[in-house]
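In: structure, please.
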Amino acid sequence: MRTLLVYAALIGGLRFTGKRQLGELSTSEFAVTILVSELASVPLQDPAIPLLGGIVPLVTLLAVEVLLSCLCRRSIRFRRLLCGNPCMVIRDGKFDPDMLRLLRLSPEDVLEGLRMAGVALVSDVRCGIIETNGQLSVLPYADKQPLTPSDLGKHPKDAGMARVLIFEGKIRRGVLRQLGKDEAWLLRTCRARGIHAPEDVFLLTLDDCGNLFVQPREVHR
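Out: Now for the predicted structure:
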């Protein structure tokens, strides 16, 4: 029971701090993540410690992190003090040796980031920036960027956010209502694709642009 309560408090606190706490971390967020893991383990390791004594420091630390994020949003100077500034390590197709030395990075470190961004040559990069979360942002020259349909004068059909209407034969009636559809429309849609009942559908999705995806269930023999 103690484990479940601490786990619920930890999940709730991390959700409260925002998406970034679970994704790309800044320096302060990384420090908070380490401390949170230590604080959460204390009441689990020693049953003699009151459960409240472990949850209160946990909530306090997460509340401070939320306060710091609000201050960073309101004050540019405070944000620079806490998170630092983005640093340009590649400028006009060439490494900046002084910036690499300041960040204690080797060219191999930056080249690894370029490969992960799908860029093969440093000379193809107009700007390479180490962001405050440690990620490398790459801005290639215009003539080195991938072609888009608009560059070719094409106008492909838009695709919106897909919503699941049927999964493993079960209808998501709440999603169906949100999209302004009813079960009669859903049955007609299935029959138009040779499917007699929703139970025969593994996955059916519809996006806000009207694009439909249907995958029937496989029949195991």
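
In: when you work out contacts or count neighbours from here on, use the C-alpha atoms and nothing else.
Out: Noted.

In: what's the first-to-last distance across stretch 105-121?
Out: Separation of the first and last residues of stretch 105-121 by CA to CA, to the nearest Å is 18 Å.

In: do stretch 17-28 as well
Out: Note: stretch 17-28 ends 12 Å apart using CA to CA.

In: quick one: buried residues of it?
Out: Neighbour-count burial for stretch 17-28, counted by 16 or more other CA atoms under 10 Å, picks out Thr17, Gln21, Leu25, Ser26.

In: how are the helices of the chain distributed by residue range?
Out: Under the criterion DSSP state H, the chain carries helices at the ranges 2-17, 27-45, 51-74, 76-83, 97-103, 107-116, 173-178, 183-192.

In: can you pull the buried residues of the last one?
Out: To tie it back to what came earlier, the one meant is helix 183-192. Within helix 183-192, the residues that count as buried by 16+ other CA under 10 Å are Leu186, Thr189, Cys190.

In: and this one, please, so the two structures can be compared:
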Amino acid sequence: MSDWNVLLMGGKELPLWGFFVRATVLYWIMILITRLMGKRQIGILSGHNYLVAAGIVAISASRMTNPEHGLIEAVVILLFYSGMNILQSFLDMKFPGLIDRKPIVLIENGRILKKNLFRALVSIDELMGQLRIQGAHNPSQVAYATLEANGKVSVTKKFEYQPIQRKTIKLPETNVYLPHYLIYDGEVQHKNLEQLGLDIHWLNQKLLEKGISDPRSVFLAMLEDDGTLYISAGE
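Out: Predicted coordinates:
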């Protein structure tokens, strides 16, 4: 049996270059099917998404190292897995709860729902840990804590424990920006300045206010989301 037949269909021995070819092909196949399955596969990772991701990794790893498994067989299985995952995601959008799990409320108005905890198989320690991560250290502060379909716990605090917003205390509105680099490693980012409607004169004035006369001495200057100019010296 030729080396190419072993590469494609499997056999007892595979030359070293064959393993390299298999690994390269399967790597790009995994990249392709990840793109086909969309950002949901990476960002949301619901139950069936997780199983497919684990299955794809396991199948690819075994086909890369075991010469008795053929490359064609591996590609067919991976494409089938991705197709089934796309179908399940479509069904999940059309019929919510039919394919994947529904959200489960764990805390309602400060009261821990014991029945739902057991249903979700979440311990008290795990729940308290998730609350602390969300900045709620006591269940009494929580209006709702919900175990989402992707396994994460979302927390909504009671009104009196929510952070104060500018509109709540009627402060004047201020501009909000996405963070933009204005200087990086001593080089002024003129394109970002233009996008923000600013110019080099404005930047130089701000630097002078901080006692900096030369932009080349700045490692990073960034306009933060609240309009504050963050400056880090080049030392």
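
In: sorry, back to before: in a markdown table: the buried residues of stretch 17-28 of the first structure, plus distance to Leu176 of the first structure.
Out: Below are these laid out as a markdown table (distance: CA to CA, whole Å):
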| residue | distance to Leu176 of the first structure |
| --- | --- |
| Thr17 | 31 |
| Gln21 | 32 |
| Leu25 | 36 |
| Ser26 | 39 |
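
In: one step back: figure out which of the helices of the first structure is closest to Pro140 of the first structure.
Out: Across those, Pro140 of the first structure has its closest neighbour in helix 107-116 (10.3 Å, CA to CA).

In: what's the mean distance for the closest one versus the second structure?
Out: Its matched residues in the second structure lie on average 1.8 Å from helix 107-116 of the first structure after superposition (mean CA distance after the TM-score superposition for the first structure).

In: translate Ser37 of the first structure into the numbering of the second structure.
Out: If you follow Ser37 of the first structure across to the second structure using TM-score structural alignment, you land on Val57.

In: and for Val56 of the first structure?
Out: Matched by TM-score structural alignment, Val56 of the first structure corresponds to Val76 in the second structure.

In: cool, and Gly113 of the first structure?
Out: In the second structure, Gly113 of the first structure lines up with Gln130, judged by TM-score structural alignment.

In: for the residue nearest to its match when sequence neighbours are not counted, give me its contacts.
Out: Spatial nearest neighbour of Gln130 of the second structure, excluding adjacent residues (CA to CA, 6 or more residues apart in numbering): Val153 at 6.5 Å. Applying CA atoms under 8 Å, 6 or more residues apart in numbering to Val153 of the second structure gives the contacts Gln130, Ala145, Thr146, Leu147.

In: what comes up buried for stretch 220-232 of the second structure?
Out: Neighbour-count burial for stretch 220-232 of the second structure [16+ other CA under 10 Å]: Leu220, Ala221, Met222, Leu223, Leu229, Ile231.

In: next: stretch 61-74 of the second structure.
Out: When burial is assessed from 16+ other CA under 10 Å, stretch 61-74 of the second structure yields the following buried residues: Arg63, Met64, Pro67, Glu68, His69, Gly70, Leu71, Ala74.

In: what's the most distant pair in the buried residues of stretch 17-28 of the first structure?
Out: Distance extremes for the buried residues of stretch 17-28 of the first structure: the farthest pair is Thr17 and Ser26 at 12.9 Å, using CA to CA.

In: between the two ends of stretch 14-26 of the first structure, what distance do you get?
Out: By CA to CA, the extent of stretch 14-26 of the first structure from end to end equals 15 Å.

In: then stretch 35-44 of the second structure?
Out: Terminal residues of stretch 35-44 of the second structure are spaced 14 Å apart (CA to CA).

In: please apply the same query to stretch 92-106 of the second structure.
Out: 23 Å.

In: now stretch 193-213 of the first structure
Out: End-to-end distance of stretch 193-213 of the first structure (CA to CA): 11 Å.

In: with stretch 166-185 of the first structure instead?
Out: End-to-end distance of stretch 166-185 of the first structure (CA to CA): 13 Å.
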